[in-house]
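Novice: Let's see this in three dimensions:
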Amino acid sequence: MKLRQAPPRAATGVFVLHSGLQKWKGDDASAEVLHGMACGVYPVFKKLTPQQFQRLLACGEITTGSLLLMPFVPAALAGAALTGFSAALLGLYARTPGMRQPGSVWPTQDGIALAKDSWMFGVGLGLLADAADERCCRG
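Specialist: Coordinates of the predicted model:
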């Protein structure tokens, strides 16, 4: 891992890992809300119970956060995991009614929490770009 990657990987990794650990021990009411929101955008999750979905989401966050925090994990792998995870969250933002101001990409008050996930997408893309640049210039 390059030294310049450490700050965004650490900040993002700790945040995502903590979120996953919180969801792992989440209650049934939280599971219902998370599941309902996800099913509205990604119908494939209707096959899972709210508790199963919450555990799956927690596992995804714990894995993504851990990949970011482990310095021996290549930037390409950590970046791909974070980019994919955050893209799914941005999909929720883009496709859930009431999250954006009409005809705009800007969030409503309700959409701010999901719109903030755009920074994770940027960090993921940055890691992928850094890995691609390293491959390109190494040769």
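Novice: C-alpha from now on. contacts and neighbour counts both.
Specialist: Noted.
Novice: Report how many residues lie close to Phe72.
Specialist: 9 (other Cα atoms under 10 Å).
Novice: looking at this, it is in a helix?
Specialist: No: note on Phe72: no helix contains this position according to DSSP: H, G, I helix; E, B strand; the rest coil, which reports coil.
Novice: hang on, Gly79 packs against Leu125?
Specialist: Yes: with contact defined as Cα atoms under 8 Å, Gly79 and Leu125 form a contacting pair (6.4 Å).
Novice: So for those two, which residue has more residues nearby?
Specialist: Just comparing Gly79 and Leu125: by other Cα under 10 Å the higher neighbour count belongs to Gly79, 28 against 18.
Novice: list the contacts for that one?
Specialist: With contacts defined as Cα atoms under 8 Å, 6 or more residues apart in numbering, Gly79 is in contact with Leu68, Val123, Gly124, Leu125, Gly126, Leu127, Leu128.
Novice: Please convert the residues you listed to TSV, extending it with distance to Pro7.
Specialist: Supplementary listing: the contacts of Gly79 in TSV, determined by distance: Cα to Cα, whole Å:
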residue	distance to Pro7
Leu68	10
Val123	10
Gly124	13
Leu125	15
Gly126	12
Leu127	12
Leu128	15
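Novice: can you tell me which of those are in helices?
Specialist: With helices defined by DSSP state H, the entries of the contacts of Gly79 inside them are Leu68, Val123, Gly124, Leu125, Gly126, Leu127, Leu128.
Novice: Could you also give me the structure for this next sequence, so I can compare it with the first?
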Amino acid sequence: MSFIANAALRAIPGLFVLNSGIGKIGMPAEASAGIQQAAASGVPALAKLPADKFGSMLGWAETAVGAALLLPAVPNRVAGAGLATFGAGLLTMYFNNDNYTEEDGIRPSDEGISLAKDSWLVAIGLGLMFGGKNKKRKGGKN
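Specialist: Just a heads-up that it's a prediction; the model follows:
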């Protein structure tokens, strides 16, 4: 993968996820409970976590994913796995709420557009995981 492609796949979503995570750390209990309720629609086990602390816990997790993407020392496969897993978790909310999809259960409704876009996070994560390295061609040319 070229340096520019690698940087774009890591820096742009990394900054976005990092910013989102930092914004959730220390959020008010009411907002935290609202985020937890939405998240539990996709992953019911999340309802068992403390509602007043859920937003901060999610914020720290997002911050870790964003930081992993931004730190060059973290291998693409590791950073990509974190991003793909995070994005897949977000998509569970999308697919488990009938209001977010059209009747076919796939295409997003107007309400679901904001979550359907998280499929891009999964795609970027998979690209980082399986993108491989540049291989030199015969004769030393790339």
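Novice: Now compute the TM-score of the two chains, please.
Specialist: TM-score of the superposed chains, computed with TM-score structural alignment, normalised by the length of the first structure, equals 0.88; 135 aligned residues with a Cα RMSD of 1.9 Å.
Novice: Pull out the buried residues from the contacts of Gly79 of the first structure.
Specialist: Burial by neighbour count, 16 or more other Cα atoms under 10 Å: within those this picks out Leu68, Val123, Gly124, Leu125, Gly126, Leu127, Leu128.
Novice: Closest to Asp110 of the first structure out of those residues?
Specialist: Ranking those by separation from Asp110 of the first structure, with Cα to Cα as the measure, puts Val123 on top at 23.5 Å.
Novice: Leaving out chain neighbours, which residue sits closest to that closest one?
Specialist: Sequence neighbours aside, Pro8 is the residue nearest to Val123 of the first structure in space, at 6.6 Å (criterion: Cα to Cα, 6 or more residues apart in numbering).
Novice: so how far is the one helix or strand Ala131 of the first structure maps to off the chain centroid?
Specialist: When secondary structure is defined using DSSP states H and E, the element that contains Ala131 of the first structure is helix 118-138. Between the mean C-alpha location of helix 118-138 of the first structure and the chain-wide mean there is a distance of 16 Å, by Cα atoms, centre = their mean, to the nearest Å.
Novice: Which positions in that helix come out as buried?
Specialist: Burial within helix 118-138 of the first structure, assessed by neighbour count using 16+ other Cα under 10 Å, is assigned to Ser118, Met120, Phe121, Gly122, Val123, Gly124, Leu125, Gly126, Leu127, Leu128, Asp130, Ala131.
Novice: do the same with stretch 2-17 of the second structure
Specialist: Leu9, Arg10, Ala11, Pro13, Gly14, Leu15, Val17.
Novice: How about stretch 57-69 of the second structure?
Specialist: For stretch 57-69 of the second structure, the neighbour count (16+ other Cα under 10 Å) marks 57-69 as buried.
Novice: wait, which of those residues is closest to Ser2 of the second structure?
Specialist: Nearest to Ser2 of the second structure, judged by Cα to Cα, of the buried residues of stretch 57-69 of the second structure is Leu69 at 16.0 Å.
Novice: burial count for the equivalent of Glu111 of the second structure over in the first structure?
Specialist: Matched by TM-score structural alignment, Glu111 of the second structure corresponds to Asp110 in the first structure. The tally of other residues near Asp110 of the first structure (other Cα under 10 Å) stands at 13.
Novice: show me what contacts Asp110 of the first structure?
Specialist: Contact criterion Cα under 8 Å, 6+ apart gives Gly98, Met99 as the residues in contact with Asp110 of the first structure.
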